[in-house]
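In: Here is a sequence together with a model predicted from it:
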Amino acid sequence: MTTYAIDFRHSSINFSIKHMMISKIHGGFNSFSGHVQMEQIEDFKNAEIRFDLDVASINTRDHSRDHHLVSADFFDADRYPKITFIKTATEGDNKNFKLIGDLTIKDLTKEVVFDVIYSGHVKSPWNTDAYGFSCTTLLNRKNFNLTYNAALESGGVLIGEDVQINVELALNPL
């Protein structure tokens, strides 16, 4: 098995969610770690994959909103400092496939499915191998007990339920 390091300068974990029924808020996590190990980078069937996100590193470019998101109203980062994803299976071919795993937020674990596109392999100008992946999923935040909301005077709610997750991943073999 080969272990792959995450190229953090070229990888990101981001999300977007409907705000006030008319726009989307975008954010991400500035600090995360991962364990990726497999026999061949093109074959995820036997891969071991785990990601841990540091909840307190959430960044929506609004300090007061970020502070609220790590509070007990949302992620409760003091009690639940990590969000964890552990791969359980894959389906499909090696270029476009489904990455299935257990996502744990606030001690609630649910199965999620990421659509993954393998972008390919290149040699960097520094003679290192780099492999790229784009991963997306849509989840309902209420399934993870992220239920805070507020009614709008004009009707509707402040925060949507569906959260779009986008992961851009660059890996380098160790």
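Out: Perfect, thanks for sending it. Numbers count the residues shown, from 1 in each chain.

In: CA only for contacts and neighbour counts going forward, please
Out: OK.

In: which residues sit in contact with the nearest residue to Phe75 once chain neighbours are set aside?
Out: Distance criterion Cα to Cα, 6 or more residues apart in numbering; nearest residue to Phe75, sequence neighbours excluded, is Leu69 at 6.1 Å. By Cα atoms under 8 Å, 6 or more residues apart in numbering, Leu69 lies in contact with Ile58, Phe75, Asp76.

In: Second structure for comparison follows:
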Amino acid sequence: MTKWTVDQAHSTVGFEVKHMMVSKVKGQFDEYTATVEAADLTDLTTANIAFNFDVASINTHSTDRDNHLKSADFFDVENFSDITFQSTAIVKDGEDYKVTGDLTIKGVTKAVTFDVEFGGKGLDPWGNEVYGFEAEAKINREEFGLTWNTTLETGGVLVGKDIKIKVELEVNPAA
């Protein structure tokens, strides 16, 4: 197995959720670590993938909203500082993959499957191998204890239940 390094300057770990049932709020985790081990990244079925997101690094481009998300109403950063993912099964699906693993948010662990698209491989200007992947999964935030909400005067709620997690990775062999 080869260890691969995630190039954080060319990767993002983001999410989106419905706001007021009419638009989307997007955000990301600015601080995270990732471990990718695989014999060959052109065949992810051999891979072991793990992520650790620092919840305090949440960034939705609104300080007030970020502070609310860090509070006990949502992620409760004081007691649950990290979100983790550990792959448990990877299946090839045509040209793409289904990566299933244990996602832990706020102390609750659930199996989640990411649809992963292989973006391709190439060489950077210094001759290093570079591989690209895009992954997406949808979770119900309430299943992970993220239940805060408020009812709107017009009906509906302020924050949607479904969260899309979107990961874009560029990886190279570890030095």
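Out: Arrived safely. Being a predicted model, the structure only gives us computed values, none of them experimental.

In: still on that earlier bit, and the gap between the residue nearest to Phe75 of structure 1 and Leu146 of structure 1?
Out: 10 Å (Cα to Cα, to the nearest Å).

In: Now the counterpart of the residue nearest to Phe75 of structure 1 in structure 2: which helix or strand?
Out: By TM-score structural alignment, Leu69 of structure 1 lines up with Leu69 in structure 2. Taking DSSP states H and E as the definition, one finds Leu69 of structure 2 inside helix 63-70.

In: What are the buried residues along that helix?
Out: Asp66, Leu69, Lys70 (16 or more other Cα atoms under 10 Å).

In: From Ile58 of structure 2, how far off is the last one?
Out: Lys70 of structure 2 sits 8 Å away from Ile58 of structure 2, taking Cα to Cα as the criterion.

In: The buried residues of helix 63-70 of structure 2 into TSV, with extra columns for distance to Asn48 of structure 2?
Out: Shown next, in TSV, are those (distance: Cα to Cα, whole Å):
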residue	distance to Asn48 of structure 2
Asp66	31
Leu69	30
Lys70	29
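
In: Nearest to Met20 of structure 2, out of these: which one, please.
Out: Leu69 (16.1 Å; Cα to Cα).

In: For the closest one, give its distance to Leu146 of structure 2.
Out: 10 Å.

In: For these two, list the residues in contact with both.
Out: What both Leu69 of structure 2 and Leu146 touch, as defined by Cα under 8 Å, 6+ apart, is the set Phe75.
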